[in-house]
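A.B. asks: Just to be clear, the model below is a prediction. Sequence and coordinates:
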Amino acid sequence: MQDDIARLDADDPLAPFRDRFDTPDGLIYLDGNSLGCLPKATKARMADVVEREWGQDLIRSWNKNDWIGAPRRIGAKIASLIGANGDEVIVGDTTSVNVFKCLSASLQLNSERHTLLSETGNFPTDAYMMEGLAAIAPDRIKARLVDTADIVNSLDASVAVLLLTHTNYRTGRLHDMPGITAAAHARGIPVIWDLSHSCGAMPVDLNACQADFAIGCGYKYLNGGPGAPAFTFVARRHQEKVFPALSGWLGHKAPFAFTDDYEPAPGIDRFQCGTPGILGCAALEVGVDLICEADMADIRRKSSALGDLFIRLVGDKCAGRDIRPACPTDATERGSQVSFHHTEGHAVMQALIARNVIGDFRAPDILRFGFAPLYNSYADVAKAVEILTDILATESWNQDRFRQRAAVT
């Protein structure tokens, strides 16, 4: 087995990228679907932004160093990863704020309809933003969650928009983006796709399936750092039809005219809101540039193979240890992660972290392991499962210190 693992790593076309990340020695990091590792180039880029652009050029940097162009410039790079045109993606704000923008835009496109539809078990912020928007006009707007199996059958004449996460954050299960989008369109319903657990980890082709809107975060597989700016995709055909509900000054047609009335900028620029966070944008751009260098087909092949290996080794070594897959075992049906049920999932994950294997826990009982193919190796997977096997066999997780719940799990 060790020889097979070594051979897989030796033949890996993505292996050279591993040295371009600052990963601590002895740590097996399988949480890139929550926070990506630090690209080594980010430190020098951030130092330059702070010391030269901010420290020396000061306010002149909005023009001299194109700070003002960062949202469009980085957005165009992300567009190349998600099957969009460069003028359909803008960077800025948070994923939650961008969900609100797209929901409110969809209500304008479908002004005679009133239901915001999503599924139970979706990432909570998406459902919460639906609730918040509905609370603004409770007599007109309704938020509705249905079981995953009932999504298509729930696309009735009351639905203004469907909001779904492409890769489920708990189980890693993928939605059929082309099929669901087509089914929604057949009923006159636009679709918002949350790509937070997909972008940078697998090929996505929004325009091929005629997607309407999409959003995603910058700090997972794009390696933009904690709280990195998010992005918004708006199909060209919708851009001029929407008056932004969050009509911030930078989305104005002429922001530096400082007029009293809001006139939306043309195209994707109207989906900007406030002043972009330049430090966050600078870090994000380094991570995006790194992903853009790699072949997305290679990334997808490796992430699938890493997941297959993890599932197979757990099945071989941990049988009878109260652990079972919570993710699809077929790689074509899951994103770049694997998940397992265990009745003491939180304590098991804390025991893993204590032994330098970092994944994460998702309530109520899920152990989650995310694979970032640019820096994770097959050897990482084999060693992680070896440690997991020992923890389960010895029940070393059964300690009070591993049952303590921190603010972030």
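C.D. replies: Noted; the coordinates are in hand.

A.B. asks: alpha carbons only for contacts and neighbour counts from here, please
C.D. replies: Noted.

A.B. asks: Going by neighbour count, list what's buried in stretch 297-311.
C.D. replies: Within stretch 297-311, the residues scored as buried using 16 or more other CA atoms under 10 Å are 298-300, 302-311.

A.B. asks: any idea which of the residues you listed is closest to Asp19?
C.D. replies: Ile299 (16.1 Å; CA to CA).

A.B. asks: try this one side by side with the last:
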Amino acid sequence: MTSPDAHLAFARRADRSDGLAHFRARFVEPDDEVVAYFDGNSLGRPPLASIERVQRFMIQAWASKLIRGWDEEWMELPFTIGDRIGRAVLGAASGQTVIGDSTTVLLYKLARAAVDAPRGSGARTEIVLDTDNFPTDRYVLDGIAAERGLSLRWIEADPASGVTPRQVAAAVGPQTSLVVLSHVAYRSGYLAEAQAITAIAHDNGALVLWDLCHSAGSVPVELDAWGADLAVGCTYKYLNGGPGSPAFAYVRRDLQEVLEQPIRGWMGAADVFAMGPEYRPADGMRRFISGTPPVIGMLAMQDTLDMIEDKGIDAVRAKSVALTEFAITLADEWLAPLGAMLASPRDAARRGGHVTVSHPAMREVTATLWERGVIPDYRDPGGLRIGLSPLSTSFEETYNGMAAVRDALREHLLAASGLG
């Protein structure tokens, strides 16, 4: 067993050789009470430049340009920033990604459009999804199925792993209209084989919608290379867009004129200011916008995109793998002897940017950690989720946080045994 001091020495060496370490100084320093932030996969930290950007916008753009800003720049921001996201983190050529509503709304728009799309002869009556997908995805698809008279075909997913190509092949067929899966599982961090799964769905005439909420900005995504049809994802996790920052939607170019999204609004019309009696959808990605774009909510993510474009998503992924490997090493040595189990894939090729460690006491442990300035989150059943953001998380911070998890779990076990 490696000594704690040896682990700390490793962490400090890793920080000195980290090619992304200088980005840490670009984020707002947490207050002195925060020892380790392990929840960057739920809400990223704010970049300093984003605070300046938002202030500058309010004073120089909003206050001085007033409504003229729409004509001069703001109307195009959903597309210019969308293209940046596509280029930097989605592997998507321009003209296929837009920033717009919440992930929930965009998921509804694209899924509803997909199941309504004409697909040759034969009725396609099923949506394929998995039992362990994020609740929003399951709830939205259940509602769409009820609206359109469709049925849901469930893939039973292991919460500690994820959906495999073999399971998808067994579930899809001539009745399948749409397959909706997460690229990185929100609970376990399992990284799906997206290209293989997409090909299987296409071989059966189905469309695929990928949820990239836990992928974008953490692991490489190659939507164009996968032949992906549709994708949605949020921007407040690894892209640090801020609480409730708007989500993105990707629609493959050849599908844009085929799909009819269900929430018709004036901003998605062919002539936005015609104000005509009938709705005629715009060409391209504008047709997937409904209402007025949330301009202020789009601003902050640009500074994280600057950082990612500077070093490249492959460098971000390399550090992510190193951080999660280190966290797993510490969990094996410190938490496994206390009865905790790794609930994420050990193989880095099958793991996204977070690690989950399970134990029946983790709900209580998480509450204790928050009181002590270590901030992970909790997911049933018994999972303490450790989200490590490569741009803002250091190896020493990971060491300190994992040591606090060990101490809190040990204390809870001693108290439960009556020896504490």
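C.D. replies: Nice, I can see it. If you're wondering where the values come from, they're calculated on a predicted model, not measured in any experiment.

A.B. asks: just checking, which of the buried residues of stretch 297-311 of structure 1 belong to helices?
C.D. replies: 298-300, 302-311 (DSSP state H).

A.B. asks: Out of those residues, which is nearest to Arg401 of structure 1?
C.D. replies: Nearest to Arg401 of structure 1 among those: Phe310, at 26.8 Å, using CA to CA.

A.B. asks: The residue in structure 2 that Gln239 of structure 1 lines up against: neighbour count?
C.D. replies: Using TM-score structural alignment as the criterion, Gln239 of structure 1 maps onto Gln256 of structure 2. Gln256 of structure 2 has 20 neighbours, counted by other CA atoms under 10 Å.

A.B. asks: Kindly report the same for Pro71 of structure 1.
C.D. replies: By other CA under 10 Å, 24 other residues sit near Pro71 of structure 1.

A.B. asks: which one in structure 2 is aligned with it?
C.D. replies: The alignment partner of Pro71 of structure 1 in structure 2, by TM-score structural alignment, is Pro78.

A.B. asks: what's near enough to touch that match?
C.D. replies: Counting by CA atoms under 8 Å, 6 or more residues apart in numbering, Pro78 of structure 2 touches 98-100, 293, 298.

A.B. asks: So which of those residues are in strands?
C.D. replies: In strands, defined here by DSSP state E, the members of those are 98-99.

A.B. asks: ok, the contacts of Pro78 of structure 2 vs Trp210 of structure 2, which is closest?
C.D. replies: Looking across the contacts of Pro78 of structure 2 and measuring by CA to CA, the closest to Trp210 of structure 2 is Val98, at 15.1 Å.

A.B. asks: The spatially closest residue to that closest one that is not a sequence neighbour: helix or strand, and which one exactly?
C.D. replies: Spatial nearest neighbour of Val98 of structure 2, excluding adjacent residues (CA to CA, 6 or more residues apart in numbering): Gly82 at 4.3 Å. Gly82 of structure 2 belongs to helix 77-85 when assigned by DSSP states H and E.

A.B. asks: Next: Leu164 of structure 1.
C.D. replies: Per DSSP H and E: strand 159-165 holds Leu164 of structure 1.

A.B. asks: Over to Ser104 of structure 1?
C.D. replies: Using DSSP H and E, Ser104 of structure 1 sits in helix 95-109.

A.B. asks: Likewise for Gly179 of structure 1?
C.D. replies: Going by DSSP H and E, Gly179 of structure 1 is part of helix 177-185.

A.B. asks: tell me, that helix lands on which residues of structure 2?
C.D. replies: Mapped onto structure 2 using TM-score structural alignment, helix 177-185 of structure 1 spans residues 194-202.

A.B. asks: mean distance, that stretch to its aligned residues in structure 1?
C.D. replies: Once fitted to structure 1, stretch 194-202 of structure 2 is off its aligned match by 0.5 Å on average (mean CA distance after the TM-score superposition for structure 1).

A.B. asks: Check the offset of that stretch from the chain's centre.
C.D. replies: Centre-to-centre, stretch 194-202 of structure 2 and its host chain are 20 Å apart (CA atoms, centre = their mean, to the nearest Å).

A.B. asks: Same check on stretch 289-301 of structure 1?
C.D. replies: 16 Å.

A.B. asks: How about residues contacting that stretch?
C.D. replies: 13-14, 77, 80-81, 200-203, 222, 336, 373-374.

A.B. asks: from those, which two are the most distant?
C.D. replies: Pro13 and Lys77 (22.2 Å).

A.B. asks: Structure 2: strands as residue ranges?
C.D. replies: Using DSSP E, strands in structure 2 cover 36-37, 97-99, 126-130, 151-155, 176-182, 207-211, 230-233, 248-251, 341-342, 354-358, 374-375, 377-379, 383-387.
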